[in-house]
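Colleague: Provided below are the primary sequence and the corresponding predicted coordinates.
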Amino acid sequence: MNFILETLQVLLMSIWYNLESFVHLFVPRKRKNIEGEVVLISGAGSGIGRLMAQEFAALNTVLVLWDINQEGMKETARLAKESGASRVHYYLCDCSDKNEVYRVADQVKQEVGDVSILVNNAGIVTGRSSWRLLIP
C-alpha cells in the first residue's frame, strides 16, 4: 500500500513539475537586478574569469578582480571598464595560499566594502601527471 502511494506521489509531482517547466518556456522568471552590487571574481586574469568580468560589468556592477597574473588583470580591468562596470578594483592574490587570501580579503573589505557575489573561478590545472596516477 505504501509503495502504491509513493508511486502515485512521484507521478503527480512529475506531472506538476513538467507543467511548471512548460509554463516557464513562455513566461520567463523575473531576473534579479544586481546593479551596484560588489562582485569578486577569482582567476579573472584570462579565460572564463575575464569573460565573466565583462558580463558582470555590462550589468553595471562594482568588480573586484583577483589573479596571480598582474598584466592579465590589468587587461581584464580595462575591458570591464569599457563594458560598463561602475568601478573596477584588482588585486594580486595567489588563491592557493590561505594566508594571502585572508590578507587580500581584509584589504578588499577595507577598500571596497562587503562582497555581495563571489565567483570562485581560480583553480589549479594538474595536467597529465595526475591522470597517470589513476591509470596503472
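Modeller: Right, received. Where do you want to start? Residues are numbered from 1 along each chain as shown.
Colleague: Going by C-alpha atoms from here, please, whenever you check contacts or count neighbours.
Modeller: Fine.
Colleague: Is it correct that V39 falls within a helix?
Modeller: No - checked against DSSP: H, G, I helix; E, B strand; the rest coil, V39 lies outside a helix; its state is strand.
Colleague: That one contacts A57, doesn't it?
Modeller: No - applying CA atoms under 8 Å as the test, V39 and A57 come out as separate, 9.4 Å apart.
Colleague: Going by neighbour count, which residues of the helix or strand where V108 lies are buried?
Modeller: Per DSSP states H and E, V108 falls inside helix 98-111. Within helix 98-111, the residues that count as buried by 16 or more other CA atoms under 10 Å are 101, 104-105, 108.
Colleague: As a markdown table, those residues with distance to F26 would be great.
Modeller: Compiled in a markdown table, those are given as follows (distance: CA to CA, whole Å):
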| residue | distance to F26 |
| --- | --- |
| V101 | 44 |
| V104 | 45 |
| A105 | 42 |
| V108 | 42 |
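Colleague: Put this next to the first one:
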Amino acid sequence: MKTAAQVLKLKAVQNQQVHSIAPDIMVLDALKIMAEKNVGALPVIEGGQVVGVVSERDYARKVILNGRSSVGTPVREIMSSPVVTVEAQQCVEYCMAVMTDSHLRHLPVLENGELIGLLSIGDLVKEALVEQADLIQQLEHYIRGH
C-alpha cells in the first residue's frame, strides 16, 4: 500500500504545489485563491506551522449561513482548528481511516513537521481503487496459474 507522500507525488503536476494562506487573510481573498488554484481547501500557516484548514465548506457553514461578511472576516475565525494531520510515511488505508473518523475531506501531510501537501478524500479513493484493481488482477493470474 502506498504512503501519503507517494500519493502526493502521483497527483497531476499542477496539483502537487502546496498552496497555503495566513490566518489573518480575509475570507474573500482565501476564496479567490481557492478559485484561482481550483482547490476546495487551503492549509492555514502561522509561524511555519499548520494551524488550521479553511475550506469552501467552512465558508458556507460559518460565513454565509451565519450572515457574516467574507470581506471583513479573517480566515482565523472560520478555519477548522486544531488541524488533524498525518505524517508522510502513513499508508493510504490509515489516511482514509483518519479522514473518515474525523469527518474530513482534506488532510495535510507533514514530513519532519513541515507541510508537504494536502490530500483530498478523492485522492485517497482513487488510489484505493487502483490498488484494488491491481490486487484483483494478481488474484486472477494466480487462479489461472499464470
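Modeller: All right, it came through fine. Since this is a predicted model, take the numbers as computed values, not measurements.
Colleague: care to give me the TM-score?
Modeller: Once superposed, chain against chain, the TM-score is 0.27 (TM-score structural alignment, normalised by the length of the first structure); 66 aligned residues with a CA RMSD of 5.4 Å.
Colleague: before we move on, back to that, which of V39 and A57 of the first structure has more residues huddled nearby?
Modeller: Per other CA atoms under 10 Å, whichever of V39 of the first structure and A57 has more neighbours is A57, with 26 against 22.
Colleague: Buried residues in the helix ranked longest in the second structure, which are they?
Modeller: Longest helix of the second structure, by residue count under DSSP state H: helix 121-144. Neighbour-count burial for helix 121-144 of the second structure flags 121, 123-124, 127-128 (criterion: 16+ other CA under 10 Å).
Colleague: Can you tell me the element G117 of the second structure falls in?
Modeller: With DSSP H and E as the criterion, the answer for G117 of the second structure is strand 114-120.
Colleague: And for V88 of the first structure?
Modeller: Following DSSP H and E, one finds V88 of the first structure within strand 87-92.
Colleague: who does that strand touch, helix- and strand-wise?
Modeller: With contacts defined as 3 or more CA pairs under 8 Å, 6 or more residues apart in numbering; DSSP states H and E, strand 87-92 of the first structure has these neighbours: strand 62-67, helix 70-83.
Colleague: residue boundaries of the strands in the second structure?
Modeller: 41-46, 49-55, 86-87, 106-111, 114-120 (DSSP state E).
Colleague: Need these in a markdown table (columns: distance to E140 of the second structure and mean neighbour count).
Modeller: Shown next, in a markdown table, are the strands of the second structure (distance: least, CA to CA, whole Å; neighbours: other CA atoms under 10 Å):
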| stretch | distance to E140 of the second structure | mean neighbour count |
| --- | --- | --- |
| strand 41-46 | 40 | 22 |
| strand 49-55 | 42 | 23 |
| strand 86-87 | 34 | 20 |
| strand 106-111 | 34 | 21 |
| strand 114-120 | 31 | 21 |
